[in-house]
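In: predicted structure and sequence below. I'll ask about it afterward.
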Amino acid sequence: MAGVHVVECASFVAGPTGGMTLAQLGADVVRIDPIGGGSDHLRWPVAPTGESYYWASLNKGKRSVAVDLRSPEGRELVLALATAPGDDRGVLIDNVVGRPWLVHQRLAERRSDLIHVRVQGYPDGRPAVDYTVNAEVGVPLTTGVDGWADPVNHVLPAWDLVTGLSVSTGVLAALHQRAHTGQGAYVELALADVALAGVANLGWLSEAADRQGERPRHGNHVYGSFGVDFACRGGARVMVVALTDGQWRALQAATGTTEVFTALEEALQADLRQESERYRLRETIAAVLRPWFTARDLDEVGKALDAARVLWGRYRGMADLVADHRQQVHDVLADLTLPQGGGAITARSPLRFDGDRGPVGECPELGRDTDSVLAQVLGLTDAELGGLHDRRVIAAPANSKNQ
């Protein structure tokens, strides 16, 4: 996407993830923040210096512009950047709902072929975040153990991340349309719709309609198949899954339980080659397999499962992944230098083009590129930039000559 210019005026996860994805694909993404930083600028987790690991990583590879978004002059700069002329310009990502000065109609009057992707909470513009939306689509009430009455919230903002990737998809589709028709697009994307689409497309709502109620809670068992965690000798735990008949046969071979399960099938008149049957008898299967795992340490278990090509994974902490990264185990992970000189761990693009993930991207300091972007895109002179600084319409980092 080299040569494509995107303006991002969004905070938190979804919008910045969309912009970061486009930046990793080569687009020139300019992130606009209020002077001093937006509500996510110092969001946890933070470094010992107080810098946000979260903000730094989600905005790597972008250029940073700091503008007084409350002043007419500042808003005019944002409108001018978003609608700047050029075949590869006029692309805006935002989640600024309810601000009349940034409505699509006003932007389209300045550039009719504008591509404008707006992230919303709900389709009607009401606010929402991942954790409130997830509560409303039923996931916390199907998570947890049998008999537990309370909801179980999750840690991962999964709907935010999916929404962010949908933002980048929307931009790509709109660019394709504009290249062929010359028409712009106003693309609205609501977090609530992403979550509803997710659970609907997985068939979960259809199941609830058939049941006329909620799916049962099964703790760490995989729903509708066989998969559960086992403790090894020494305390390490592994997750083992058998979705297919081949995976089920591999698990029996690795644990030496083929004859046991053949006899069990005959006794219970069951066919464990069927995924639904393995799910129905999940507790019985787990009880048969458990002694094999508890009699062996993790290394022995891992070698046996790998040799038989069993589908499995070890439970690990994030500190374990950090240790892996120090040994350069995962090439998707990379080091990032924070503006004050500290270090962070971030990621390259998970997409590999002919084996290449592309560059990591530099972490911008808030407002670092304000002057250069306004000069390059809008043609402002040094004198004009100086005046904007004097009137506190724009800002650069504290160590800038303009501060």
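Out: Sure, I can see it. Numbering: from 1, shown residues only.

In: please count neighbours and contacts with C-alpha atoms only from this point.
Out: Fine.

In: which stretches of the protein form strands?
Out: Secondary structure of the chain by DSSP state E: the strands cover 5-9, 28-34, 63-67, 91-94, 115-120, 185-190, 226-231, 237-242, 311-314, 333-337, 343-347, 394-395.

In: okay if I get those as JSON lines plus distance to residue 377?
Out: Output for the strands of the chain, formatted as JSON lines (distance: least, Cα to Cα, whole Å):
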{"stretch": "strand 5-9", "distance to residue 377": "10"}
{"stretch": "strand 28-34", "distance to residue 377": "11"}
{"stretch": "strand 63-67", "distance to residue 377": "12"}
{"stretch": "strand 91-94", "distance to residue 377": "13"}
{"stretch": "strand 115-120", "distance to residue 377": "17"}
{"stretch": "strand 185-190", "distance to residue 377": "22"}
{"stretch": "strand 226-231", "distance to residue 377": "55"}
{"stretch": "strand 237-242", "distance to residue 377": "52"}
{"stretch": "strand 311-314", "distance to residue 377": "49"}
{"stretch": "strand 333-337", "distance to residue 377": "27"}
{"stretch": "strand 343-347", "distance to residue 377": "29"}
{"stretch": "strand 394-395", "distance to residue 377": "15"}
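
In: got another one to weigh against that:
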Amino acid sequence: MYDLLSGLTVVEVSSFVASPTIGLYLAQMGAEVIKVDQIGGGQDFRRWPVTEDNHSLAWENLNRAKKSVALDLSSKAGRAVLVDLIRKVGVLVTNLPAGGFLSHETLAADCPGLITVRVMGWPDGSIALDYTANAAVGYPSLTGPLEDERPVNHVLPAWDLLTGAYGAFALLAALRRRDATGQGGEVRLPLTDIAMGSAANLGRIAEVLHTGQDRVRLGNGVFGTIGRDFVTRDGQRTMIVAINERQWQGLVRALDITEGLASIERERGVSFAGDDGVRFSNRDAIYALIEAAFAARDHADLAAAFDANGVVHSGYQTMVEAVADPRLVTENPLFAMSTDNPSGFAYPAAGALATLAGEARLAPAPAPQIGADSEAVLGEVLGYSASEIARLVDTGLVATTNEA
């Protein structure tokens, strides 16, 4: 965590991945993020993975460093408290429907400077999730084994995470405009727009219109360059990528395949030097050379040769192995041991994903217990009296930690 956004307060009313990620990234940079949930937890409060006591490890990591207010959002009075809080703070992050009780137009009627960042499915308000957005934009048709034409979905919610990152950026851009002009407004982030726009930024729309067809499926191969997985003599599957000339030449030296490549060049009348496209077009012959070179050497030997020659490579690891990897987790300053999690389970937690030179990196803060900050937020932010807060608690409209 860093203390760069102190003074910024945001109300978050959201669930699942994309919208909570916006609040998480802001909180990790020092913003005060007040997450408002239904009493007892929202629809993602028990989302898997969970502990034996049914505490969601996903929820407690997506909601680190936030404050929690628990309200009865099924009641008109509970929603009125939330609306008061949003208008007081002036910044809202949500994935609730655009036409619901948290519509920007309704909220901004008495708060013209309000900034709302809203995660959506489709631009017209239709529902979409990361996995359906991914299916719609065509990437599963490119994923999976070469011999199988069935689409293969990814397991990483990539569009959710991109939407969260873009949402944090867009919110700060909207705040900058408000600081300059006083103008609020709503930022809408449809998952399908993030997905299709990202594909367009990578040239995918232009590509299919130019060629009139989709790419061929490449399995674990990298499109347009030499990159694929190979198996060493001792059975270690390893991914290599040579995305520029320096890396390509390093790969050739490390594998000692100069003579074999020269033979292919003579046979096919091509030159591989300085032309990634020619190498990719002739990947069948090049990969055969690389496969033979891998099969003749053990992983440790090859890894040392790759490192000495600037080759980008990595053996495949399970997540269990990755968690024990010193470079990734155990000796990575991104992580610090978190012992006061709502689940009661202690483990390394991630802080802000960026490293800011010269700035002190604060330890990752835990997620709150649901309702832990209800009384403090209603008193300090909204100015409710102790007796009014007690009345709201007694009538079941507000819950504290012990009651949520």
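Out: Received it, and whenever you're ready, just let me know what you need. Nothing here was measured: the structure is a model prediction, and the numbers come from that model.

In: before we move on, the earlier item: can you list the strands of structure 1 in TSV and add mean neighbour count?
Out: Formatted as TSV, the strands of structure 1 follow (neighbours: other Cα atoms under 10 Å):
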stretch	mean neighbour count
strand 5-9	24
strand 28-34	24
strand 63-67	26
strand 91-94	25
strand 115-120	26
strand 185-190	19
strand 226-231	21
strand 237-242	20
strand 311-314	16
strand 333-337	18
strand 343-347	17
strand 394-395	26
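
In: quick one, longest helix in structure 1?
Out: Of all the segments of type helix in structure 1, defined by DSSP state H, the longest one is helix 158-181.

In: now that one: buried residues?
Out: Within helix 158-181 of structure 1, the residues that qualify as buried are 158-168, 170-171, 174-175, 178, counting by 16 or more other Cα atoms under 10 Å.

In: ditto for stretch 276-293 of structure 2
Out: In stretch 276-293 of structure 2, counting by 16+ other Cα under 10 Å, buried: 276, 279-280, 282-283, 286-287, 289-290, 292-293.

In: so how far is that stretch off the chain centroid?
Out: Its chain's C-alpha centre and that of stretch 276-293 of structure 2 lie 33 Å apart, by Cα atoms, centre = their mean, to the nearest Å.

In: what's the answer for stretch 216-229 of structure 1, then?
Out: Taking Cα atoms, centre = their mean, one finds stretch 216-229 of structure 1 lying 25 Å from the centre of the chain it belongs to.

In: cool, and stretch 110-127 of structure 1?
Out: 20 Å.

In: outside of it, which residues touch it?
Out: 14-15, 83-85, 90-98, 104, 107-108, 128-129, 167, 170-171, 174-175, 178, 182-193 (Cα atoms under 8 Å, 6 or more residues apart in numbering).

In: test my guess that residue 194 of structure 1 contacts residue 165.
Out: No: using Cα atoms under 8 Å, residue 194 of structure 1 makes no contact with residue 165, being 10.7 Å away.

In: and the gap between the counterpart of residue 113 of structure 2 in structure 1 and residue 316 of structure 1?
Out: Counting by TM-score structural alignment, residue 113 of structure 2 corresponds to residue 113 in structure 1. Distance, residue 113 of structure 1 to residue 316 of structure 1, by Cα to Cα, to the nearest Å: 49 Å.

In: stretch 46-65 of structure 2 corresponds to what range in structure 1?
Out: By TM-score structural alignment, stretch 46-65 of structure 2 lines up with residues 42-61 in structure 1.

In: quick one: terminal-to-terminal distance for that stretch?
Out: 18 Å.

In: with stretch 335-351 of structure 1 instead?
Out: Using Cα to Cα, the two ends of stretch 335-351 of structure 1 sit 18 Å apart.
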